[in-house]
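Novice: sequence? don't have it. structure:
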């Protein structure tokens, strides 16, 4: 595979990994948009803000966050 094709594939994968918007992030983690907003603003969720009202996260980071959260519950029990 040519280097240009590899770059395009990795860019496509990166774009597909990004989740835009509080509602879409909330659907992935089972939370309401206002809860997601609170968690992002307070650093409790992986993600960030672009501009004034555009929030984003990564599907991979959210999945890892949920796995870590579940593991903590199991180890605490």
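Specialist: That came in fine, so what should we check first? All values reported here derive from a predicted model rather than from experimental measurement.

Novice: C-alpha only now, for contacts and for neighbours.
Specialist: Fine.

Novice: do you know how far residue 59 is from residue 72?
Specialist: Distance, residue 59 to residue 72, by C-alpha to C-alpha, to the nearest Å: 20 Å.

Novice: Which residue of the two possesses the greater neighbour count?
Specialist: Using other C-alpha atoms under 10 Å, the more surrounded residue of residue 59 and residue 72 is residue 59, with 19 against 11.

Novice: Against that first model, consider the following:
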């Protein structure tokens, strides 16, 4: 198995948890949880915790602007 196939892009960074995602997007944890629960943010639950890719969150808000 080649390691190149599994290389992680340099801009790939995960943001774990509602509080950290909230800090990144400038919202309260409560607002962020509501948005996550409704599927309004590009994130998913992993092992009971919300996780999002930093680049995708930033791109999501740049497209909306």
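Specialist: Sure, I can see it. This one's a predicted model, so the numbers in the text were calculated from it and none came from an experiment.

Novice: what do we get in structure 2 for residue 20 of structure 1?
Specialist: In structure 2, the residue equivalent to residue 20 of structure 1 is residue 16, according to TM-score structural alignment.

Novice: close enough to count as contact, its match and residue 49?
Specialist: Yes: with contacts counted by C-alpha atoms under 8 Å, residue 16 of structure 2 reaches residue 49, the gap being 7.1 Å.

Novice: Compare the two and say which one has the larger neighbour count.
Specialist: For residue 16 of structure 2 versus residue 49, neighbours defined as other C-alpha under 10 Å are more numerous around residue 16 (17 against 10).

Novice: Quick one: residues contacting the nearest residue to that one once chain neighbours are set aside.
Specialist: Closest residue to residue 16 of structure 2 apart from its sequence neighbours, by C-alpha to C-alpha, 6 or more residues apart in numbering: residue 51 at 4.6 Å. Listed by C-alpha atoms under 8 Å, 6 or more residues apart in numbering, the contact set of residue 51 of structure 2 reads 14, 15, 16, 17, 21, 43, 44, 45.

Novice: Surely the fifth one forms part of a helix?
Specialist: Yes: remark: residue 21 of structure 2 belongs to a helix, assigned using DSSP: H, G, I helix; E, B strand; the rest coil.

Novice: Can you check which part of structure 1 the longest helix along structure 2 sits on?
Specialist: Ranked by number of residues, the top helix in structure 2 under DSSP state H is helix 54-64. Aligned using TM-score structural alignment, helix 54-64 of structure 2 spans residues 59-69 in structure 1.
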